[in-house]
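Peer 1: next input, structure requested:
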Amino acid sequence: MSDDRLTHAEWTAAIEDGDLLGQRCPDCGHETAAPKAACARCGSREVETVSLPTEGVVHTATTIAVAPEGFEGPYRVAVIDLGEARVLARLDGDAGIGDAVELAGAVDDRDEPAPLFS
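Peer 2: You can find the predicted model right below:
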């Protein structure tokens, strides 16, 4: 098993620096935009860290009108298609399904940074 597996702390630090990191499975080629213990497609534990594009397309989006406790609402979230991977992110502005967006930084709610696309 790889000793350089992407951690959540490394992933969030990269987001804060304006970078997106993900993982690729060398066995099946599946990519994911968040740290995982194993490949979601084939189960291989030999995943490697990769840089992901910072530009993508809105796959789906919604507005959270009633925010969970500790969060300010309303706010928008979207699944952003980055080619081989998708990432759940906050969405700044009114982009809709099929619109091109790019990483605009990070939203830091309750010390849990999330990618912000606009």
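Peer 1: C-alpha from now on. contacts and neighbour counts both.
Peer 2: Noted.
Peer 1: quick one: the spatially most central residue of the chain and P35, what's the gap?
Peer 2: Residue closest to the average C-alpha location in the chain (CA atoms, centre = their mean): V87, at 3.2 Å. As judged by CA to CA, to the nearest Å, V87 and P35 stand 11 Å apart.
Peer 1: what's the answer for R90, then?
Peer 2: Applying CA to CA to R90 and P35 gives a distance of 18 Å.
Peer 1: next, the second sequence, to be compared with the first:
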Amino acid sequence: MSSEGDDVPALTYADWRAYLKAGDLVGLECESCGNVTATPKRACVECGDRNLDTHTLPNVGVVHSETTITVPPVGFEGPYQVAVVDLGDTKILGRIGGDEEVNIGTTVECTDAVELDGMPAPMFEPVE
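Peer 2: Predicted coordinates for the structure are as follows:
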């Protein structure tokens, strides 16, 4: 689904949320330079081109960085861990679920989405 240079994004935030709630990670790939992003953008962050296609992302990746949130925002119970997960072509921020903590280099899988006020985020758990 390409925007073909007009102002209609290939993947809206509403589309991205629907995919995530259905258990699918998707992003965008630039037709010009091949850069992949994990969340909707109106233009490529590398070259500025607006010709973007929806791109299916893998559900398994490796923790690139992580931190523990000890003072959570209103509506969340803490403490909990979040991580930037390297999916190969791109990276995405997600929450870590389950009872195990993860470290840099841990392989994780997107298993669910956590949601607050209609705003979902990917939930990752360590792969055994």
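Peer 1: overall similarity of the pair, as a TM-score.
Peer 2: Here the TM-score for the pair of chains, by TM-score structural alignment, normalised by the length of structure 1, is 0.93; 118 aligned residues with a CA RMSD of 1.3 Å.
Peer 1: picking that back up, what does the residue nearest to the centre of structure 1 align to in structure 2?
Peer 2: Matched by TM-score structural alignment, V87 of structure 1 corresponds to I92 in structure 2.
Peer 1: and that match, helix, strand or coil?
Peer 2: With DSSP: H, G, I helix; E, B strand; the rest coil as the basis, I92 of structure 2 sits in strand.
Peer 1: who has more neighbours out of R90 and P35 of structure 1?
Peer 2: R90 (25 against 21; other CA atoms under 10 Å).
Peer 1: work out for me the element that one sits within.
Peer 2: strand 86-91 (DSSP states H and E).
Peer 1: got the contact list for that strand?
Peer 2: 32-34, 75-81, 107, 114-118 (CA atoms under 8 Å, 6 or more residues apart in numbering).
Peer 1: how deep is E46 of structure 1 tucked in, by neighbour count?
Peer 2: Neighbour number of E46 of structure 1 under other CA under 10 Å is 17.
Peer 1: equivalent analysis for the one 3 residues further on, please.
Peer 2: Here the number of neighbours of T49 of structure 1 (other CA under 10 Å) works out to 21.
Peer 1: next, the contact list for it, please.
Peer 2: D4, R5, L6, L21, G22, Q23, R24.
Peer 1: and T54 of structure 2, what's its match in structure 1?
Peer 2: Using TM-score structural alignment, T54 of structure 2 pairs with T49 in structure 1.
Peer 1: now that match. Nearest residue, chain neighbours left out?
Peer 2: Closest residue to T49 of structure 1 apart from its sequence neighbours, by CA to CA, 6 or more residues apart in numbering: Q23 at 4.6 Å.
Peer 1: and that neighbour, what's its match in structure 2?
Peer 2: By TM-score structural alignment, Q23 of structure 1 lines up with L28.
Peer 1: if we can go back for a sec, JSON lines for the contacts of T49 of structure 1, including distance to A100 of structure 1, neighbour count and secondary structure?
Peer 2: JSON lines is the format used below for the contacts of T49 of structure 1 (distance: CA to CA, whole Å; neighbours: other CA atoms under 10 Å; DSSP: H, G, I helix; E, B strand; the rest coil):
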{"residue": "D4", "distance to A100 of structure 1": "32", "neighbour count": "9", "secondary structure": "coil"}
{"residue": "R5", "distance to A100 of structure 1": "30", "neighbour count": "18", "secondary structure": "coil"}
{"residue": "L6", "distance to A100 of structure 1": "27", "neighbour count": "20", "secondary structure": "coil"}
{"residue": "L21", "distance to A100 of structure 1": "19", "neighbour count": "21", "secondary structure": "strand"}
{"residue": "G22", "distance to A100 of structure 1": "20", "neighbour count": "22", "secondary structure": "strand"}
{"residue": "Q23", "distance to A100 of structure 1": "23", "neighbour count": "26", "secondary structure": "strand"}
{"residue": "R24", "distance to A100 of structure 1": "23", "neighbour count": "21", "secondary structure": "strand"}
